[in-house]
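1. A predicted structure for the sequence below; I have some questions about it.
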Amino acid sequence: MMKNLIEAINMDKNNISLRAIVLTAVGNVFSAGHNLKELQRSSGIENHKLIFNTATELMRSIIESPVPVIAKVNGFAAAAGCQLVATCDVIVCSDNSRFSTPGANFGIFCSTPGIALARSIPKSKAMYMLLTGEPISAREAYEYGLVTKVVSAEQLDTEINKIIENIKYKSRSVVALGKQFYYRQVDQSLLQAYKLGEEIMVNNINTNDGQEGIRSFVEKQKASWTHE
C-alpha cells in the first residue's frame, strides 16, 4: 500500500493540470498503521528496515510534492496512519474521526509517528498521545492543531471540494514555490529563515506569474496564469 501511495503521489507531479492530491480511505478506518504481523522477528531485520524506509519515503513524497496533499479523514487514524495524517499539508476530518499513537501498548513505541506529531502539535499533547496511546477525538485533534477543519461526515466532500476549488484558481508554480519554502524554513533559525525568505520573495516576484499577479491587482483584472 505504501509503495502504491508513493507511486500515485509522484506519478503526475510534473503535470500542470494536477492542482491537489487527496488521500482518503473507504470505510471507517483511514489507516490503522503498519501490519504488526509483518514486524515479527521471523520476517527479518532487513524487511523491518525496508518497511520503515518505505514509510519515510512516503512522508518525503508528501512533503516534496509540488501540489498540496490533503488528508480527508472519515474514521480512525492510528500509529503510522496518524503519522500520515500529520504529514499532509491540509487535514479535514469528520466529527466522528479519532486519532491515536498506541504503539507502546503493543511494546513498540510510536517513534516515527512521533516525528510528525512533534512538528504538528505542542510537546505536551504529542507526549500524551505517545505515552498513553489514548485516542483523541476530532474536536481535540482540532484544538491540538493536528487537523485543519472538522465537519460532519455529510459535509466532508463539500469541504474538500471547496478547498480544492480555492487552490485551483492560484498559480500552480507559485503554490509549489511557497510550499517548498515553507518546509525548507521550518528547521532553520529565525534569521536564516528570513534571509532565505528574502531570496524566495525576490524570485517569486520575478516569475511570470508573480508579475502577472501584480499586473492583475494594479489593473483590477483577473489574472491569467501561465504556471511559470
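-> The structure has been received and is ready for your questions. Just so we're clear, the structure is a prediction, and the values are computed from it rather than from any experiment.
2. From here on, just use CA atoms for contacts and neighbour counts.
-> Fine.
3. And for Cys88, the neighbour number?
-> Neighbour count for Cys88, taken as other CA atoms under 10 Å: 21.
4. Settle this for me: it is touching Ile63, isn't it.
-> Yes - the pair Cys88 / Ile63 is scored as a contact, 7.4 Å apart, by CA atoms under 8 Å.
5. and the residue positioned nearest the centre of the chain, what is it in contact with?
-> The centroid of the chain falls nearest to Cys88 when counting by CA atoms, centre = their mean (0.6 Å). Applying CA atoms under 8 Å, 6 or more residues apart in numbering to Cys88 gives the contacts 62-63, 68-71.
6. Looking at these, state which has the most neighbours.
-> Of all the contacts of Cys88, the highest neighbour tally under other CA under 10 Å goes to Ala71, namely 25 neighbours.
7. Doesn't that one belong to a strand?
-> Yes - under DSSP: H, G, I helix; E, B strand; the rest coil, Ala71 sits within a strand.
8. separation between it and Glu165?
-> Between Ala71 and Glu165 the computed distance is 16 Å (CA to CA, to the nearest Å).
9. Name the residues of stretch 7-22 that are buried.
-> Buried residues in stretch 7-22, defined by neighbour count with 16 or more other CA atoms under 10 Å: 9-10, 13, 19-22.
10. let's bring in a second one:
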Amino acid sequence: MQQRFKWSVHMTEQTQELVHKYSENGITTLTLNQPEKKNSLSMAMLEALSEELAIIASDSETRVVVLAAHGNVFCAGHDLREVREQFDSHEFQLALFNQCSKVMQQIVNLPRPVIARVAGVATAAGCQLVASCDLAVAADTARFATPGVNIGLFCSTPMVALSRNVSRKHAMEMLLTGEMIGAVKAERIGLVNQIVDEQHLDEMVYKLARTIADKSGHTLKIGKEAFYRQLEMPLEDAYEYTSKVMADNMMANDAQEGICAFLEKRKPEWQDS
C-alpha cells in the first residue's frame, strides 16, 4: 500500500525521529520509528511516546489514535543493551519500568480510543503495549510473546496488561512458557480483535478508526473512562456507578442531539459537549 503518512517529528539529542505523528480527519497515527532497534522501548522511546500521548490528551481534534510501527517488528520490548549498560543501577531500572508503566497507563487513561496496528512481532513490553490499547488489529503473520522467563526476567509489568485482556490460564501459559503465539491464537484468547491479510491491514485498521471517529468525541471519552473504572468494581458498585454515568451523559448536548437525530431519521451534528 502506498505510504500515506506525513510526519511531525519528536527529536532526540541525536536528532533521530523516534515517534512519527500524522493527523487527518480526527485520526492521529503514532508510529514507532526505530526499526533498526526493533522499535524497542528504550527510555528515549518511552519518553517520546509519553510526550505525544500527553499532547493528544488535550487535542480536541483527535477522536481516535492508531499506534503503529515501522519495520517487521512491532516492538521487541525493552532495549536489553540499554538495560545491560545499567546493570549496576537499580535507580535506572526502577525509573525505566516506572516510565513504561506510565506510558501504558497514559494509553488506558487517554480520553481517546487507541487501536494497535500490529504487523510483525510484539514481545515482552511490546506485547504489553498491544494489550494496553483499547483495540488491536493484527496481520495474519503477527506473533506475540512474553518471553522474559527465558532470560531470567519474568514479564511482571507486561503481566498487568496481559492478565486484564486474556483469561488467567492463557496469560499464565504465555508468561510461564515464554513461547511465541500466532495471530490466530492471539485473536482466540482475546489479545487482538481481528486478524487480516497483511496487505489489507491498513484498510481494516483505518476502516475501524473511521467508524469510531464518526462518533461524538465527548461520548467516546465518557464511555472509555467508564469502561475501565467499572471493570475493577463489584457488580453492585459497577451498576451504581454506570447508572450515574448514563444519567450525566443524558444531560450532554451530544446525547440529546443524537437521540433527536435518530428519532428524526437524520445524521447527528456533534458538538463534542
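-> Ah, there it is. Just so we're clear, the structure is a prediction, and the values are computed from it rather than from any experiment.
11. so what corresponds to Ala104 of the first structure in the second structure?
-> Structural alignment places Ala104 of the first structure opposite Val149 in the second structure (criterion: TM-score structural alignment).
12. pretty sure its match is touching Cys155, no?
-> Yes - using CA under 8 Å, Val149 of the second structure is in contact with Cys155, at 6.9 Å.
13. Overlap in contacts, those two.
-> Common neighbours of Val149 of the second structure and Cys155, using CA under 8 Å, 6+ apart, are Leu175.
14. Of these two, which one has the most company?
-> Legend: neighbour count by other CA under 10 Å for Val149 of the second structure and Cys155, higher for Cys155 (23 against 17).
15. show me the contacts for that one.
-> Residues in contact with Cys155 of the second structure (CA under 8 Å, 6+ apart) are 124-125, 146-149, 175.
16. How about Ser61 of the first structure?
-> 6, 9-10.
17. For it, what is the corresponding residue in the second structure?
-> Under TM-score structural alignment, Ser61 of the first structure pairs with Gln106 in the second structure.
18. List the buried residues for the host helix or strand of its match?
-> Per DSSP states H and E, Gln106 of the second structure falls inside helix 90-109. Judged by neighbour count using 16+ other CA under 10 Å, the buried positions of helix 90-109 of the second structure are 93, 96-97, 99-101, 103-104, 106-109.
19. same deal with stretch 236-250 of the second structure?
-> Of all the residues in stretch 236-250 of the second structure, those buried under the rule 16+ other CA under 10 Å are 238, 242, 249.
20. quick revisit: return the closest of the buried residues of stretch 7-22 of the first structure with respect to Ser124 of the first structure.
-> For the buried residues of stretch 7-22 of the first structure, the closest approach to Ser124 of the first structure (CA to CA) belongs to Val22, at 29.5 Å.
21. Need the counterpart of the closest one in the second structure.
-> So Val22 of the first structure corresponds to Val66, using TM-score structural alignment.
22. OK, contacts around its match?
-> Val66 of the second structure neighbours (CA under 8 Å, 6+ apart): 27-30, 114-117, 205, 209.
23. still on that earlier bit, most neighbours among the contacts of Cys155 of the second structure, which one is it?
-> Neighbour max across the contacts of Cys155 of the second structure (other CA under 10 Å) = Thr146, 32 neighbours.
24. isn't that one right up against Met172?
-> No - using CA under 8 Å, Thr146 of the second structure makes no contact with Met172, being 9.9 Å away.
25. Can you show me the helices along the first structure?
-> Shown for the first structure, the helices assigned by DSSP state H span residues 2-11, 45-64, 80-87, 111-118, 123-132, 138-144, 156-168, 172-185, 190-205, 208-218.
26. Tabulate the ones you listed (CSV), appending distance to Leu36 of the first structure.
-> Putting the helices of the first structure into CSV (distance: least, CA to CA, whole Å) gives the following:
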stretch, distance to Leu36 of the first structure
helix 2-11, 15
helix 45-64, 11
helix 80-87, 11
helix 111-118, 15
helix 123-132, 17
helix 138-144, 25
helix 156-168, 30
helix 172-185, 31
helix 190-205, 40
helix 208-218, 48
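27. Out of these, flag the one nearest Val29 of the first structure.
-> Distance to Val29 of the first structure, taken as CA to CA, is lowest for helix 80-87 among the helices of the first structure, at 9.4 Å.
28. how big is the offset of that closest one relative to the second structure?
-> With mean CA distance after the TM-score superposition for the first structure, helix 80-87 of the first structure departs from the second structure by a mean of 0.4 Å once superposed.
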